[in-house]
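S.K.: Predicted model follows, preceded by the sequence.
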Amino acid sequence: MRKHPNAQALLNQVETLLPLIRADAPTAERQGHLTDAVLAALFKQRLFRLFIPKCYQGEATDLPTALKVFERIAYADGATGWLVMIGAGGGLFSGFMAEAAAREIFEPENAVIAGSGMPSGLAKTAENGFMKDGFEASGRWAYASGAHHASWFTANCKVDDTEDILAIAVPAAEVAVHSTWSAFGMKATGSHDFSVEKVTVPRDFTFSLADTPILNDPIFHCPLETLASVTFGSVAVGIAQHALEAYQAFAQHKTIYGQDGVLAEQPAIQQCIEQAQTQIEHARTQLYDLADAVWQACEHGQTPDEALRTQVQTECVTLVQNCLHAADSLKARAGMMAVFDTSEFGLAWRDLHVLSQHVILSPPQD
């Protein structure tokens, strides 16, 4: 399996960003978006460009390496990891768009996509049929992570009130962002609603992921839901690892009323920590085994088969739930430490719970 030619250098660069990301996380949470310093560092390291191809000045990173990037950033801060993952994931669309449009959207160094996959909009052609210049689009969509710093927004629309779905790409200047994101975790993602009203979208600025990709880079053979499952999983693993280590640091110093010693010396606590670490390590191994299998198919120019896609979806739900259970078992033994805004453990626990509510990660309903 081919790796990014500078994969280790990329990962080393990511490690240098982690102290800044963690230090700025409380500020980002309070203000509801990344700090200018963190955002500038992410752009400088080109981390939103991991899935943009070389022909559009991207990094063309292999999937397993990209997952390691997302995991490590999420380890520093869950919301930042989510935003890098979502922003980089938008690079997938570059392989399905006309070249001139793709260059306009993806070549700028500060290019980053926010958007929604829900078909909550309407794209109208002219009343007399084909509209040479494209479509008139209107609609409102929810949960656009990274809306604060996005340069373009993508959104799914129904075409002329039919069941046909088409994705549109609209510059941020033509989009209204509505301040709707008020969650108890992942606050810094700024996952607000956005809308457009009768905006003209040239045909070249529309695309469908159901079509055969125009470019043949391996990433463009990875279905969006498969990519979402593994990338969401990488963020979950990173957050869970942060929660575990924050709890361990707490337990090393927490004295127990009426007893000698600290919490970490209690056999029951030691067992709980060991079990949590085992769960997280198993989730990590499971995740990268899946990613390797997906990437092997993509490198051969093939879409992963249905059995593998189903396996990815099922196992990613399971591994995220296992990360959640690990964090919950620690929270049950954290006392009041877990509830304060200043608690690193509390922030990681809240972020992990919000991530786990995403529809792609929801356990099947019986």
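M.R.: Thanks, I have the structure now. Residues are numbered from 1 along each chain as shown.
S.K.: Please make it C-alpha for all contacts and neighbour counts, starting now.
M.R.: OK.
S.K.: Now do the same for residue 105: helix, strand or coil?
M.R.: Put simply, residue 105 is helix when judged by DSSP: H, G, I helix; E, B strand; the rest coil.
S.K.: Pull the contacting residues for the residue lying closest to it once chain neighbours are set aside.
M.R.: Nearest-residue entry for residue 105: residue 111, 6.7 Å, with adjacent residues in sequence omitted and distances by C-alpha to C-alpha, 6 or more residues apart in numbering. Contacts for residue 111 (C-alpha atoms under 8 Å, 6 or more residues apart in numbering) come out as 48-49, 105, 150-152.
S.K.: Go again with 10 Å.
M.R.: Listed by C-alpha atoms under 10 Å, 6 or more residues apart in numbering, the contact set of residue 111 reads 43, 46, 48-49, 87-88, 90-91, 104-105, 149-152.
S.K.: Would you tell me which strand is longest in this protein?
M.R.: strand 113-124 (DSSP state E).
S.K.: Next, the angle from the next helix or strand after it to strand 113-124.
M.R.: Going down the chain from strand 113-124, the next helix or strand is strand 135-144, by DSSP states H and E. In terms of direction (axes from the mean of the first three to the mean of the last three C-alpha atoms, to 10 degrees), strand 135-144 departs from strand 113-124 by 140 degrees.
S.K.: Next up, a structure to set beside the first:
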Amino acid sequence: MRDTDSTCDPAWDEVLTELAERRSEFHKQGYVPRDFIEKFFPLGVYRHATPEKFGGEVIPPHEFLTMVERIGRVDGSTAWVVAFASSNTYLGALPVETQAEIYRNGPDVVAVGGLFPMQKAERTETGFRVSGHWKFASGCMAADYISVGLLDESAGGKPRAAVLPASRVTTVDNWDVSGMRASGSFDTMVEDAEIPLDWTFVRGGKPLIDEPLFRYPLIGYQAQCHAAIGLGVAQAALDYAQQAGSYRGITGAPPVGERAYHRTEFAKAYVALKSARAYFLDVAEEVWETVRAGDEARDEQKARIRLSAVNMSDVASQVVHDISAISGAAIINNSHPLNQIRMDAQVPQLHASLSQHMYDDAGAVLLGLQPTTPGFL
């Protein structure tokens, strides 16, 4: 169990220094390569959501979120990829024997997924047969396993994920975007694949692992991880603004740090981000303590996880917008630090787990009503 901020470890400084040196390489090729992902193995990132019985070393969610934030402060795309280390909690719904096979070579397993659009699969005596094409398999270029989504009426409307070794999945080289350029969220394809039932699970289904992290709200955790990416990117915008006070532009006006509107807007952005961050991490820690004590997370806690995450995402995006608005026309240059930050800042908000209707659902639950979105709780 890790209860301290592991990002204070000097090993983190070494990895993030290398990230700062290589991020342009990653952005140019469109993905974070396996050799760099493996730099996070000794830091515990890719075993934090592995069951302890298979060698996992739990990192509490609020601490993992600060890890994602710190990575995002250097590069949003790499934070996006690494954040998915948390999704190994989904694998807890697989039969324990299947999990043992996944972790047979050790606890540091890179598992990613692009489940949509879900594809119709033929039911067989032993499982499923499927051919299909899926979107947004973030981090697939460095993966050990890739999950794809199957249409299955027995799953109660939830996606059924089929887990395949990465070697059995074809990656389509079509990731050409402005934001999160190095996330490597390529399309994937399989052709006439036989998948045993024991290598499938219902996403959001009850885990078969009885450990605290697997009692933490799984889908809510994914929303938090995506919001933490945006938080890190917004921190990077504030870092830039703090270092750019002497910038004068080309008009002969005083340095931006001497302009009242610049100081005012910076202060507003600073306090907005810090306030949203405090609530965001407080909720995560509170719910962690609940499940750590052996209790189930309450519905209102699940709602506050989702509320704090969507609020964090929105505030982070707005902070980047506001800092950009007072930073001068130079930010439109492709080489300007704020240019990629601006492009990255909008992406977490676009993820389904951080959609605007989360406010409505959270409000309903906090008022004692039922949410309207399936799977919200």
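M.R.: Thanks, I have it. None of these values were measured; they are calculated from a predicted model.
S.K.: What about the contacts of residue 111 of the first structure, which one has the most neighbours?
M.R.: residue 49 (29 neighbours; other C-alpha atoms under 10 Å).
S.K.: and stretch 169-184 of the second structure, which residues are buried?
M.R.: 169, 171, 175, 179-184 (16 or more other C-alpha atoms under 10 Å).
S.K.: Now the two most distant members of those residues.
M.R.: Pairwise distances across these peak at 25.0 Å for 169 and 179 (criterion: C-alpha to C-alpha).
S.K.: which residues does the aligned partner of residue 298 of the first structure in the second structure contact?
M.R.: Following TM-score structural alignment, the counterpart assigned to residue 298 of the first structure within the second structure is residue 291. Residues counted as contacts of residue 291 of the second structure (C-alpha under 10 Å, 6+ apart) are 211-217, 297-298.
S.K.: where's residue 291 of the second structure, which helix or strand?
M.R.: For residue 291 of the second structure, the element it lies in under DSSP H and E is helix 260-292.
S.K.: hmm, back to that, what does the residue nearest to residue 105 of the first structure correspond to in the second structure?
M.R.: Counting by TM-score structural alignment, the partner of residue 111 of the first structure is residue 109.
S.K.: Quick check: buried residues in the longest strand of the first structure?
M.R.: Across strand 113-124 of the first structure, burial judged by 16+ other C-alpha under 10 Å covers 113-116, 118-124.
S.K.: With distance to residue 166 of the first structure added, can I get those in a markdown table?
M.R.: Formatted as a markdown table, the buried residues of strand 113-124 of the first structure follow (distance: C-alpha to C-alpha, whole Å):
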| residue | distance to residue 166 of the first structure |
| --- | --- |
| 113 | 17 |
| 114 | 16 |
| 115 | 13 |
| 116 | 12 |
| 118 | 11 |
| 119 | 8 |
| 120 | 11 |
| 121 | 10 |
| 122 | 9 |
| 123 | 8 |
| 124 | 11 |
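S.K.: What is the burial count for residue 307 of the first structure?
M.R.: Neighbours of residue 307 of the first structure using other C-alpha under 10 Å come to 8.
S.K.: hang on, the earlier thing: please tabulate the contacts of residue 111 of the first structure in TSV, including the columns distance to residue 343 of the first structure and secondary structure.
M.R.: Below are the contacts of residue 111 of the first structure laid out as TSV (distance: C-alpha to C-alpha, whole Å; DSSP: H, G, I helix; E, B strand; the rest coil):
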residue	distance to residue 343 of the first structure	secondary structure
43	28	helix
46	30	coil
48	28	helix
49	32	helix
87	27	helix
88	29	helix
90	32	helix
91	34	helix
104	42	helix
105	39	helix
149	27	coil
150	29	coil
151	33	coil
152	34	strand
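S.K.: Strands along the stretch 101-250 of the first structure, start to end?
M.R.: For the stretch 101-250 of the first structure, the strands defined by DSSP state E, counting those that start in this stretch cover 113-124, 135-144, 152-159, 165-171, 176-178, 192-201, 206-207.
S.K.: who does the last one touch, helix- and strand-wise?
M.R.: Just to be clear, that refers to strand 206-207 of the first structure. With contacts defined as 3 or more C-alpha pairs under 10 Å, 6 or more residues apart in numbering; DSSP states H and E, strand 206-207 of the first structure has these neighbours: strand 152-159, strand 165-171.
S.K.: The ones you listed: which one's closest to residue 278 of the first structure?
M.R.: Closest among those, once you apply C-alpha to C-alpha, is strand 152-159, at 38.9 Å.
S.K.: how about residue 286 of the first structure, what's its partner in the second structure?
M.R.: Matched by TM-score structural alignment, residue 286 of the first structure corresponds to residue 279 in the second structure.
S.K.: Spell out which residues sit in contact with that match, please.
M.R.: Here residue 279 of the second structure is in contact with 285, 304-305, 307-309, 311-312 (C-alpha under 10 Å, 6+ apart).
S.K.: Mind giving me the PyMOL select for the residues you listed, buried ones only?
M.R.: The PyMOL command for the buried members of the contacts of residue 279 of the second structure (criterion: 16+ other C-alpha under 10 Å) is given here:
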select buried, resi 304+305+307+308+309+311+312
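S.K.: nearest to residue 339 of the second structure, of the contacts of residue 279 of the second structure?
M.R.: residue 312 (21.0 Å).
S.K.: and that closest one, what pairs with it in the first structure?
M.R.: Matched to the first structure by TM-score structural alignment, residue 312 of the second structure sits across from residue 319.
S.K.: That match: what's its closest spatial neighbour, skipping adjacent residues?
M.R.: residue 283 (4.9 Å).
S.K.: Report how many residues lie close to the one you found.
M.R.: Residue 283 of the first structure sits with 24 neighbouring residues when counted by other C-alpha under 10 Å.
S.K.: Contact partners for the closest residue to residue 148 of the second structure other than its chain neighbours?
M.R.: Closest residue to residue 148 of the second structure apart from its sequence neighbours, by C-alpha to C-alpha, 6+ apart: residue 115 at 4.5 Å. Going by C-alpha under 10 Å, 6+ apart, residue 115 of the second structure touches 133-137, 146-151, 159-162, 188, 203.
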